[in-house]
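1. model this:
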Amino acid sequence: MNDLVGRPAIVSGGLPPGVATEPGSPQFIGSWRLMSFEARLSDGGVLYPFGRDADGVLTYTLDGRLSAAVWKADRPSFASDDQQEGTPEEYAAALRSYVQYMGTFTVDRAKMTIHHHIEQSVFPNWNGGTQPRFYEFSEQGSRLELTTPPTPFGGQTHTGAVVWKRMQVG
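-> Next comes the predicted model:
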């Protein structure tokens, strides 16, 4: 390890395996705060699956890892403080109000896509798969918009449009 806690040292052999090496990928590195999460329907309608006040954090690391979480702002607590003692209704509400996954990422600048390679997700169908996202930076790299290809969600097909703002250190 080098002097940066938790970050592997980069040796003369190059970057660690799995790191996104395409030019431009350093733009992604850091933590991002959710600004908006929209589901855009083919008829022009817009839904807010996690509410207009959804919150979330997305983190990309130098060694090519990512973690993403989005949640409803008003998630209800369980009646019990024991997370294994929730009711079926409490578990269902918790799952419907939160999405999380982690894994690695790669960037294809030519196609303006970033691929999230999912290792674990609260939605197990994504485990071991890849979630592609189209990306666009603005505001001198402090704003990142990720959009999905047409995706099933909530019984409809939509294009997810998620806007992130770079979080400042400190």
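2. rest of the way, CA atoms for contacts and neighbours
-> Noted.
3. which residue packs closest to the most centrally placed residue in the chain, ignoring adjacent ones?
-> With distances taken as Cα atoms, centre = their mean, A68 lies nearest the centre of the chain, 3.3 Å away. If the residues on either side of it in the chain are set aside, A68 comes closest to L58, at 4.4 Å by Cα to Cα, 6 or more residues apart in numbering.
4. Output the contacting helices and strands for the helix or strand that that neighbour is a member of.
-> Per DSSP states H and E, L58 falls inside strand 55-60. Identification of packing neighbours for strand 55-60 by 3 or more Cα pairs under 8 Å, 6 or more residues apart in numbering; DSSP states H and E yields strand 30-41, strand 65-71.
5. With distance to G103 as new columns, can those be given to me in TSV?
-> TSV is the format used below for the helices and strands packed on strand 55-60 (distance: least, Cα to Cα, whole Å):
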stretch	distance to G103
strand 30-41	15
strand 65-71	5
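6. Which among those is found nearest to F153?
-> Nearest of those to F153, taken as Cα to Cα: strand 30-41 at 8.5 Å.
7. what comes into contact with that closest one?
-> 46-50, 52-61, 70, 157-167 (Cα atoms under 8 Å, 6 or more residues apart in numbering).
8. Here is a second sequence; please produce its structure as well for comparison:
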Amino acid sequence: MQRLAVMLISAVIVSTAADAKSKNLVAGTWTMVAGKADPKGANKDLFGPHPSGQLIFAEDMRFAVVINDPGVSHFASSDRSKGTDAENKAAVAGALALYGTYHVDNGGRFAGEHVIGSTFPNWNGLDRTTATLSETVDGDTMLEHLHDPGGPLIEIVWRRAPRENAGK
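-> Down below sits the predicted model:
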């Protein structure tokens, strides 16, 4: 009887852990489709008309995002530390990377993030709640809204990246 009780409790724990893992709606790799600053006003493209980027929400509750404008010109030098002022300005304006941790609510919806590091130093150590950042999943599309105080509303559309065949 005691052995049966232990087996049942173990099954419930495993089932609950699996349910929690499957409820994480944002987990996975997302590819940037479009990005706009002030979508209801100036409607300015973020990272050019054809932005490139990936956002990865790992199951271990860590995230990483790298976004860039593929239209930014190459540096004249092959040494990135020798860019001109104009080249460096274009490179900074045309790229963003950050990483940190995130959490979801009981329904698996995005609930906030902690930025550990960013190419934009003002975001280092920043905690964001859904008051300033939302990630809303609808099937294989995720709509991001970011509204940092003092800045315009940012809207980014992400599409879930297809799984790659590991055997290729």
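9. before we move on, the earlier item: tell me how far the residue nearest to A68 of structure 1 lies from E145 of structure 1.
-> Distance of L58 of structure 1 to E145 of structure 1, computed by Cα to Cα, to the nearest Å: 12 Å.
10. Neighbour count: these two, which is higher?
-> Shown here are L58 of structure 1 and E145; by other Cα atoms under 10 Å, L58 has more neighbours (22 against 19).
11. For that one, give its distance to E119 of structure 1.
-> According to Cα to Cα, L58 of structure 1 and E119 of structure 1 sit 15 Å apart.
12. mind checking the SS state of A79 of structure 1?
-> What DSSP: H, G, I helix; E, B strand; the rest coil gives for A79 of structure 1 is coil.
13. Based on its surroundings, how many neighbours for E89 of structure 1?
-> 10.
14. ah, wrong one, I meant L25 of structure 2
-> If we define neighbours as other Cα under 10 Å, then L25 of structure 2 has 21 of them.
15. Do a quick rundown of the strands in structure 1.
-> 30-41, 46-47, 55-60, 65-71, 98-108, 113-121, 130-138, 143-147, 151-153, 156-166 (DSSP state E).
16. Could I get the ones you listed in CSV, plus columns for distance to T21 of structure 1?
-> Output for the strands of structure 1, formatted as CSV (distance: least, Cα to Cα, whole Å):
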stretch, distance to T21 of structure 1
strand 30-41, 16
strand 46-47, 35
strand 55-60, 13
strand 65-71, 12
strand 98-108, 8
strand 113-121, 12
strand 130-138, 17
strand 143-147, 19
strand 151-153, 28
strand 156-166, 21
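17. Determine which of the ones you listed approaches A79 of structure 1 most closely.
-> Of the strands of structure 1, nearest to A79 of structure 1 by Cα to Cα is strand 98-108, at 18.1 Å.
18. Double-check that L8 of structure 2 belongs to a helix.
-> Yes - under three-state DSSP, L8 of structure 2 falls within a helix.
19. Next one: the corresponding residue of structure 1 for S52 of structure 2 from S97 of structure 1, what distance?
-> Alignment note (TM-score structural alignment): S52 of structure 2 maps to D55 of structure 1. Distance of D55 of structure 1 to S97 of structure 1, computed by Cα to Cα: 11 Å.
20. where do the contact lists of these two overlap?
-> Residues touching both D55 of structure 1 and S97 by Cα under 8 Å, 6+ apart: W71, K72.
21. re earlier: ok, of the contacts of strand 30-41 of structure 1, which come out buried?
-> 49-50, 54-61, 70, 158-167 (16 or more other Cα atoms under 10 Å).
22. Name all residues that make contact with the match of S52 of structure 2.
-> Taking Cα under 8 Å, 6+ apart as the test, what D55 of structure 1 contacts is R33, L34, M35, S36, V70, W71, K72, A73.
23. The last one pairs with which position in structure 2?
-> Yep, that's A73 of structure 1 we're talking about. Counting by TM-score structural alignment, A73 of structure 1 corresponds to P70 in structure 2.
24. What's the separation between that match and A93 of structure 2?
-> 12 Å.
25. joint contacts of these two?
-> With Cα under 8 Å, 6+ apart as the test, P70 of structure 2 and A93 both reach F47.
26. Quick one: neighbours of L62 of structure 1, just the number.
-> Quick note: L62 of structure 1 (other Cα under 10 Å) scores 18 neighbours.
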